[in-house]
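Asker: here are the coordinates; sequence isn't available:
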């Protein structure tokens, strides 16, 4: 029944942009009320087959009234099963250069100026099939300790906890505070950030952070959650006092470029890193607001995504030309040393990178999750101490133009399998089990009426936040008791 009401909600969300276009508040109230009524209907025990039969009639009525929606169809995941043919020949050729062979495949290795590129003989399918994703045996004991639930059951969501619509342009990023299940922050291309309280209800906007003169592309909480760092298309990075809701310091990019991404040094929050449209990675001292000596690096394109490994010794930067660069960083001084270059897909921007040292007790390999505009999300194994990568698996995600982000689910548990989540241009939120070779999609959330740009769990996975290109932020609640899984 839950699947049926989500399909009904997705159908109405698809046409939501056409309802009273001059009154966006009504659209938010409509979709919120629709979700509530559908949940109540699901609990009443009514026959889901009746509503399922009504869905195509409802679709015809909405199409007759509003015309065909501008966004892509939200059919089932089966109808959009991933095919390497859909990625294109150029992408396939660049995938051939992605990863280091496990030694069972013949390959050629080329090294120059610290870069590594691989090419394989034979179809790419043979390469993917040869990769053993989860190195351990099926863990029946671990599954029993987790209550015997499947990973699909653990990531089932009952509906919407709250909808925020305080931003007037696309929400570029959404992040819960570190180890905090109650607060979430959002950045927007309208030039503002917002900090929201989601628990206890009612959910409210605590404050708006205003000061950037251009769209805010990225932000990050400090480890203690007392500071937020944001970067903007106006070429500035700002440090905000969360408690006061005021700007502490503004740092202008030395080269005058747009700032596209940022990250705190995880073991030394007195340093942060920015990525700019001028192809520069820059380490900056928080106390002085100045770049550190030796803390700058160049890549081949505009830097669109940054992430550190949990130890803080490796930094990865993804650019708008389809390459990922790894740097080692001196934690004490902030000095950067470029070590590796991996071409993911020539000419297709890297829009998201996230790292995880240990995904679960069943998938212990240190891993890197990458979004690129190739209609796929890539999972890499981190294989060397200087950031070398090996392609592990790809997942079907609709992405050709939007700045889509993804993330690992935060809890390491006794459940078998490990989950990653991603936004998508087809207005859905996707959950993938990296341990499944076939049908890895274990859940799909429907409710947005525009491409979903970012997703984030709170620390105990009781709530999930997602944001879209129309400025809407949806807080989803997990089925059952809220709290740690």
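Answerer: It's in. Note that the structure is a prediction, hence the values are computed from the model and not measured.

Asker: going forward, measure contacts and count neighbours with C-alpha atoms only.
Answerer: OK.

Asker: List the residues that contact residue 260.
Answerer: 217-218, 231-233, 274-277, 303-305 (Cα atoms under 8 Å, 6 or more residues apart in numbering).

Asker: could these go into TSV alongside secondary structure, distance to residue 124 and neighbour count?
Answerer: TSV is the format used below for the contacts of residue 260 (DSSP: H, G, I helix; E, B strand; the rest coil; distance: Cα to Cα, whole Å; neighbours: other Cα atoms under 10 Å):
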residue	secondary structure	distance to residue 124	neighbour count
217	strand	35	24
218	strand	34	28
231	strand	38	33
232	strand	39	28
233	coil	38	22
274	strand	35	27
275	strand	32	31
276	strand	34	28
277	coil	33	21
303	strand	28	32
304	strand	27	27
305	strand	26	28
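
Asker: Check those residues and tell me the two furthest apart.
Answerer: 233 and 305 (14.3 Å; Cα to Cα).

Asker: Presented hereafter is structure B, for comparison with structure A:
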């Protein structure tokens, strides 16, 4: 069955260069989607004889649609199809999940020997086609080139349709990107290289306005103030910094009350003089950024390392997620900054809650306030919650 689908994909790859000649990126998307569908259908166990008839009919239809290929282009397309089909066949074998019988293991060995022959032929063709000075690192790069409709590497990675690419943090990961409040042209991103970039999208060309430097360790999170003139950030160096976004100056640096790594932060939406931070010792703390001191009664403990925080729009409920799969809700006293623990929901035991966003919708279809939750179970979850019980009711 895998061999039949391999031949189907090879036929598509041969004619792929004729599809949408003005838009080569669409050819790449087509062949990738085609490969995905073939892998899925290969697991269904259809009659191989029917698939061979399908292969014959599809070859005839493609020949009628695009015409017969010339001998030279046929050879080139055939070599490209060998490379792309070999990659697809290997992926189909890797994705097989059911235990194989003794007979099926023998079939796998025979298929592997065939793939080695394809690899050898692929290497020979790659050397023949490679021009002096061309950038083709490995035979696998040639396979990717074939799937892209035999375009050059520069054409394949031209990022057609991209507005702009910011690459100032290219050497380290970027944990968070966030637009400023009510501003679609101003954004910031933090990096594990210890800096924060404030960027503008217009006027063109887009540019980095400020690079905020001052942390001695990776920056784990940041938040915009309501007026976008202040950014608060947390770092694994155990400190929180308050920044002036206009000149990039660090106004104040505050050490974590527990001398732990700071992992997340958020502004109180009504009173931006107060922030809440979470650390690696399972604690959340309310902090007055004017004085740099912890708010009395504004601390609480979770079951794990605090990875995400979010207030509701009114600033009366605080949500916190930890690395053990739990979400906690807290009542926030607007006058004193005191936190009172309300409810706990275990989303998935041991799966980190990496992001929480609370929203209230003005809609007939979504009247209840909601939480958008990112959990390390390969899912993005949307919950609605009751304003009285403060308990997550069910996925929306």
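Answerer: Now that the structure is in, tell me what you want to look at. Note that the structure is predicted; figures quoted are calculated from it, not measured.

Asker: Centre of the chain to the helix or strand that contains residue 12 of structure 2, how far?
Answerer: Using DSSP states H and E, residue 12 of structure 2 maps to helix 2-15. For helix 2-15 of structure 2, the distance from its own C-alpha centre to the chain's C-alpha centre is 30 Å (Cα atoms, centre = their mean, to the nearest Å).

Asker: Next, the buried residues of the helix or strand following it.
Answerer: Reading on from helix 2-15 of structure 2 to the C-terminus, the next helix or strand found by DSSP H and E is helix 24-42. Neighbour-count burial for helix 24-42 of structure 2, counted by 16 or more other Cα atoms under 10 Å, picks out 24-28, 30-32, 35, 38-39, 42.

Asker: between these, which is nearest residue 81 of structure 2?
Answerer: Looking across the buried residues of helix 24-42 of structure 2 and measuring by Cα to Cα, the closest to residue 81 of structure 2 is residue 31, at 11.1 Å.

Asker: Next, the angle helix 24-42 makes with the helix or strand hosting residue 88 of structure 2.
Answerer: In this structure, residue 88 of structure 2 is located in helix 71-94 according to DSSP H and E. Here helix 71-94 of structure 2 points in a direction 50 degrees away from that of helix 24-42 (axes from the mean of the first three to the mean of the last three Cα atoms, to 10 degrees).

Asker: Remind me what helix 71-94 of structure 2 packs against, helices and strands.
Answerer: When contacts are defined as 3 or more Cα pairs under 8 Å, 6 or more residues apart in numbering; DSSP states H and E, helix 71-94 of structure 2 sits against helix 2-15, helix 102-129, helix 139-147.

Asker: what sits up against it?
Answerer: 2-3, 6-7, 9-11, 13-15, 35, 39, 115, 118-119, 122, 125, 140, 142-144, 146-147, 150.

Asker: can you rerun that using 7 Å?
Answerer: Contact partners of helix 71-94 of structure 2, identified using Cα atoms under 7 Å, 6 or more residues apart in numbering, comprise 2, 6, 9-10, 13-14, 35, 39, 115, 118, 122, 125, 143, 146-147.

Asker: With stretch 353-361 of structure 2 instead?
Answerer: 307-313, 321-323, 325, 367-376.

Asker: So which of those residues sit within strands?
Answerer: If you go by DSSP state E, those have 307-311, 321-322, 370-375 in strands.
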